[in-house]
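Got a sequence here, can you model it:
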Amino acid sequence: MSVPVSPTAAGLWRRSRAAVLVGLLVVVTAVVGALIAGGEKPGHYLDPADTSLGGAKALARLLAAQGVRVDRVDSVAVAESLGREGERVLLVAAPWSGGFDEAERLAAIPGDRVVVGEQPYFDVLAPDIVAEEKVRLRSREPDCDLPAARVAGSAFLGGRTFEAGGTSCYDGSLMVSGTVTAVGSGEFMTNQRLAEDGNAALALHLLGARKAVTWLVPAPVPPGGEPVAGPGGRTIEELLPDNVPWAVLMAAVAVLLTAFWQARRLGPVVAERLPVVVRAAETVEGRGRLYNARRARLQAAEALRGGALDRLVPRLGLGSGAGANEVVAALAVRTGQDPGRLAAVLYGPPPSGDAELVALAGYLDEIERQVREH
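Below is the predicted model:
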């Protein structure tokens, strides 16, 4: 004999079934995520074992496919022991936190050395190369005779620029002096940028010239100081179970799904008029006052020049990867102005005072006006 379900029980099931479905979805997602993860822990910026956008596992796999052995190390002692094998490239990629003595030991390791970005004791790691000002990251042309740069073509470079008696490429953001190569930024080596332009070709030619690469990454350091070691010399991060990050992620997913479920019950979002309309001119003026209060003339000049170049390059019929020489030459033809003055305005040193900054802004406006009229 069938027993009818009471209206109260039926209503309770209708109200709770959404929560039950969300719970089941969270459980299934957690199980699938744990199976996919396989216990692998996240890495760090320019880490050859990291698969995130900022990591460099894709580059490490390309090197391995070409027969180049990649040894990931996080200590100077291991790098020294590998350096005695010979025929290796020492890569100091991510910002390294070693001391002066360790920097001297790294500099004494024989073989080629590639130093990426802003590193502590850069003058020790690259004694014949001088670090100069910063430039923004963008696609740049090599404009040099370095074989690796000629083969790669345009690459996503910028950051720190350098000066030395060696070979300068990509507007000074790549410098080769003897057996030392300095690169202003390692963004072109990351998983996110490796497939763009000639980034992969440039990275492979810089690191694949030898049979092996000693890839130095920083040791895990907590915000308070030295790595905290637990039983057996392992750090706290190594003692944590591998599934802890996934448990936190699944909890976040559950919270988001619950919020989405509850938000649907509240009905559609009601559009309201803003009490105040902020004009674009006021926003620009406010940002200018912030620059002035911080005396950030360098940042203000970079913003003015970057914005002007973004508007001028398409009007001149040039591509996004056009170099400084191409832009200056095209502007000189279009406006009839002196190329040297144009180069100083668009790519010169930052203004030393407010008057020079105002003059720079006015001259950039004048250049844009002449390009629009011609």
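
from here on, contacts and neighbour counts on C-alpha atoms
OK.

doesn't L90 fall inside a strand?
Yes. With DSSP: H, G, I helix; E, B strand; the rest coil as the criterion, L90 is part of a strand.

For the longest strand belonging to the chain, name the packing helices and strands.
With secondary structure taken from DSSP state E, the chain has its longest strand at strand 130-140. Secondary-structure packing of strand 130-140 (3 or more CA pairs under 8 Å, 6 or more residues apart in numbering; DSSP states H and E): strand 155-163.

Here is the second sequence; please produce its structure so I can put it next to the first one:
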Amino acid sequence: MSVSTSPTAAGLWRRSRATVAVALLVVATAVFGALLAGGDQGRYLDPDDTSLRGSRALAELLRDRGVRVDRVDSVATAESLAREGDRLLLVGAPWNGDYSEAERLADISGDLVVVGDQPYLDVLAPAVEHDGQARLRSREPGCRLPAARAAGSAYLGGLTFKASGDSCYAGSLAVAGTVTVLGSGEFMTNQRLAEDGNAALALNLLGSRKAVTWLVPAPPRPGDDQLAGPGGRSIGELMPDNVPWAVLMAAIAVVVVALWQGRRLGPVVAERLPVVVRAAETVEGRGRLYRARRARVQAAEALRGGALDRLTPRLGLGGQPGADEVVAALAARTGLEPGHLGAALYGPPPADDAGLVALAGYLDEIERQVREH
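This is a model prediction of the structure:
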């Protein structure tokens, strides 16, 4: 008699019920947290906002240095303040104006700092070209801009740009004349300002004038927010009072079901490996594969890459140093000929196996001399 081994609905449910219970718990918790938190998450890069996303701390630091900070939400106010002279205009959070207002902002005399993905960036900064995107993290300046070099590492990334002037922090800070464009303004928020050189960079960029005109998005006009209820109240405010309690009860029920039906896992079982391969044998096997395929180019790249990874920290070169910088540091450290060092580390691949062996020996000699000196 044959027996079917196809999975049944009951079997699939038994195997997946714990996962489903946990997923329901996560969803219920997220919904409940959103309802309790409400809609106020802070105003991004607002000089009057004390939340993590605001920039009240930076505004106070500027005022302590004698820089006047004027928060404005209209182009007309920014134009009137520009008549005082010696001002810097900062366009921070994504601005909600139209094309003609962007042209008026671009015509305001003085320095201009534009943050993030603005809707009319090509009008505000016509000499700056969008180049790509980089992950937000702590970065070194990597440029000659005095404001960036004095600040050092900063939390930058986001959009990247190309400009006629200096380009710093992997392209996330670009300068073209009197216009400075930033890929992200996270380093100027209350949450990030105290990290790395974020405060120093922000003060160097914004503190060069006697006053800063800080443009923020204008508040929505009545009728603009389609999700607002009577009196401008949000959906959360319009919900009945018992909805959060119902969500809480559902979350508790999900937790109880997860604890009741969840799979019990025992202790981890230690299992001996069927075979242990020495590292030397792995290296020899890989070398034989390179030789069988006559992959001298790949073998040379592997040798040079490994040598550079070991030499760069010993030479005190951080980040991704250039070839000239590495060769100069090695020549000063070992006394070897710079031309031979450059050919060994960055030259063309060897033409035959003998050349590959000679390259490996010379790289070993370089590492030995660096260790001894």
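
Buried residues, the longest strand of structure 1. List them.
By neighbour count on 16 or more other CA atoms under 10 Å, the buried set for strand 130-140 of structure 1 is A131, K134, V135, L137, S139, R140.

before we move on, what about stretch 74-88 of structure 2?
Under 16+ other CA under 10 Å, the buried positions of stretch 74-88 of structure 2 are V75, A78, E79, L81, A82, R87, L88.

Can you list which of those are found in strands?
Short answer: the buried residues of stretch 74-88 of structure 2 in strands (DSSP E) are R87, L88.

re earlier: can you tell me what sits against the following helix or strand past the longest strand of structure 1?
As assigned by DSSP states H and E, the chain's next helix or strand after strand 130-140 of structure 1 is helix 147-152. For helix 147-152 of structure 1, the external contacting residues (CA atoms under 8 Å, 6 or more residues apart in numbering) are P142, C144, C169, G198, N199, A200, A201, L202, H205, L206.

after superposition, how close is helix 147-152 of structure 1 to structure 2?
Superposing on structure 2 and averaging over aligned pairs (mean CA distance after the TM-score superposition for structure 1), helix 147-152 of structure 1 comes out at 1.1 Å.

Any buried residues in that helix, and which?
A148, A149, R150, A152.

now, which of those sits nearest R305 of structure 1?
Comparing those against R305 of structure 1 with CA to CA places A149 closest, at 26.1 Å.

could I get the buried residues of stretch 74-88 of structure 2 as JSON lines with distance to E281 of structure 2?
Listed next are the buried residues of stretch 74-88 of structure 2 as JSON lines, based on distance: CA to CA, whole Å:
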{"residue": "V75", "distance to E281 of structure 2": "71"}
{"residue": "A78", "distance to E281 of structure 2": "71"}
{"residue": "E79", "distance to E281 of structure 2": "73"}
{"residue": "L81", "distance to E281 of structure 2": "74"}
{"residue": "A82", "distance to E281 of structure 2": "72"}
{"residue": "R87", "distance to E281 of structure 2": "68"}
{"residue": "L88", "distance to E281 of structure 2": "64"}
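
contacting residues for the spatially most central residue of structure 2?
Nearest to the mean C-alpha position of structure 2, counting by CA atoms, centre = their mean, stands L136 at 0.9 Å. Residues near L136 of structure 2 by CA under 8 Å, 6+ apart: Y155, L156, G157, G158.

on that earlier part again, G262 of structure 2: which of the buried residues of stretch 74-88 of structure 2 is nearest?
Checking those one by one against G262 of structure 2 (CA to CA), the nearest turns out to be V75, at 59.2 Å.

give me the number of residues near L21 of structure 1?
The tally of other residues near L21 of structure 1 (other CA atoms under 10 Å) stands at 11.

same deal with the one 4 residues further on?
L25 of structure 1: 14 surrounding residues under other CA under 10 Å.

List the buried residues for the host helix or strand of it?
Assigned by DSSP H and E, L25 of structure 1 belongs to helix 7-37. Within helix 7-37 of structure 1, the residues that count as buried by 16+ other CA under 10 Å are V26, A30, G33, A34.

Output these in CSV; the columns should cover distance to T51 of structure 1.
Supplementary listing: these in CSV, determined by distance: CA to CA, whole Å:
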residue, distance to T51 of structure 1
V26, 24
A30, 20
G33, 15
A34, 16
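
from the chain's centre, how far out does the helix or strand hosting T312 of structure 2 sit?
Per DSSP H and E: T312 of structure 2 is located in helix 296-315. Relative to its chain's centre, helix 296-315 of structure 2 lies at 28 Å (CA atoms, centre = their mean, to the nearest Å).

Determine the set of other helices and strands touching it.
helix 279-292, helix 323-334, helix 338-346, helix 353-372.

residues of the shortest one that come out buried?
The reference is to helix 338-346 of structure 2. Going by neighbour count (16+ other CA under 10 Å), the buried part of helix 338-346 of structure 2 is P338, L341, G342, A344, L345, Y346.

do the first one as well
Buried residues in helix 279-292 of structure 2, counting neighbours by 16+ other CA under 10 Å, are absent.

Assign E302 of structure 1 to helix, strand or coil.
Criterion first, three-state DSSP; result for E302 of structure 1: helix.

which residues of structure 1 fall in helices?
7-37, 57-65, 76-83, 100-107, 122-125, 147-152, 199-207, 236-239, 244-265, 280-293, 297-315, 324-335, 339-347, 354-373 (DSSP state H).
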